[in-house]
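Colleague: curious how this folds, go ahead:
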Amino acid sequence: MNVNLDAAYWVGLLISVVLPVLVGLVTTRVTNAGLKATLLLGLSVLNGFLVEAFQTPHDAGYSIGTAAVLALVSFATGVLAHFGFWKPVGVSAKAQDSFIKAA
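Modeller: Down below sits the predicted model:
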């Protein structure tokens, strides 16, 4: 068995790990968790559909099914990265305190 992934998939996976920090930069600590999750989901969907658009073998065509799976993987990776890495090391809290301040 040989697994060979395009560079676009690896870049998309890396972006998925960073997305929770981006959500933290544009929200505050008092922002509703549902809104944060919705924002992460929207960015994950955008990531999944862009990764599928930039895949190397363009002759295979654009697959909405693959883009949807990539979006779900991106969202799951973002949630896991947030709760498994960014939040325990304090990056999430620092990101939320950096740009936008609560009223």
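
Colleague: going forward, measure contacts between C-alpha atoms and count neighbours the same way
Modeller: OK.

Colleague: next, count neighbours for the nearest residue to Lys36 once chain neighbours are set aside.
Modeller: Spatially, and ignoring its direct neighbours in sequence, Lys36 is nearest to Val23 (6.7 Å; Cα to Cα, 6 or more residues apart in numbering). Val23: 20 surrounding residues under other Cα atoms under 10 Å.

Colleague: want to put them side by side, so please do this one too:
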Amino acid sequence: MQPSLDNAYWLGLLISVVLPVLVGLVTTRVTSASVKAVLLLALTAATGFFTELAGPHGDNYSVGSAVILWAVSFGVGVLSHFGLWKPTGVSVKAQDVGARSSS
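Modeller: Prediction:
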């Protein structure tokens, strides 16, 4: 029997990759990096705990597993920001959405 990940875990991983762009959409360029990091931390916490809730365990919700999923989600979010979204310019474009020109 091969080990496999439930669809909830794959969805949580996908959400973790997209969360840095979401943080960029709801913040501005002048928002401090620490505020953005705390926002990403909060969103990945929600992702980790909801992923565990949606997981295949039924009534056996595990806070320990949720914390591990939170850590993995935050790590994936940070890595995808610096490894994918920032080098391709998506982060800057996300923060430009809704920005007003000074003229």
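
Colleague: measure the residue nearest to Lys36 of the first structure to Ala8 of the first structure for me?
Modeller: Distance from Val23 of the first structure to Ala8 of the first structure, counting by Cα to Cα, to the nearest Å: 22 Å.

Colleague: what residues does stretch 60-73 of the second structure touch?
Modeller: Stretch 60-73 of the second structure has contacts (Cα atoms under 8 Å, 6 or more residues apart in numbering) with 12-13, 16, 44-53.

Colleague: try 10 Å this time
Modeller: Stretch 60-73 of the second structure is touched from outside by 9, 12-17, 19, 40-55, 74-79, with contacts defined as Cα atoms under 10 Å, 6 or more residues apart in numbering.

Colleague: are any of the residues you listed buried, and which?
Modeller: Buried by 16 or more other Cα atoms under 10 Å: 9, 12-13, 15-17, 19, 40-41, 43-55, 74-78, out of these.

Colleague: where's the residue nearest the centre of the first structure relative to Val30 of the first structure, distance?
Modeller: Compute the mean C-alpha point of the first structure, and by Cα atoms, centre = their mean the closest residue is Ser16, 3.2 Å away. Look at Ser16 of the first structure and Val30 of the first structure: by Cα to Cα, they are 23 Å apart.

Colleague: give the next helix or strand downstream of the single longest helix found in the second structure.
Modeller: As assigned by DSSP state H, the longest helix anywhere in the second structure is helix 33-54. Following helix 33-54 of the second structure in sequence order, the next helix or strand is helix 63-80 (DSSP states H and E).

Colleague: kind regards, and thank you for your time.
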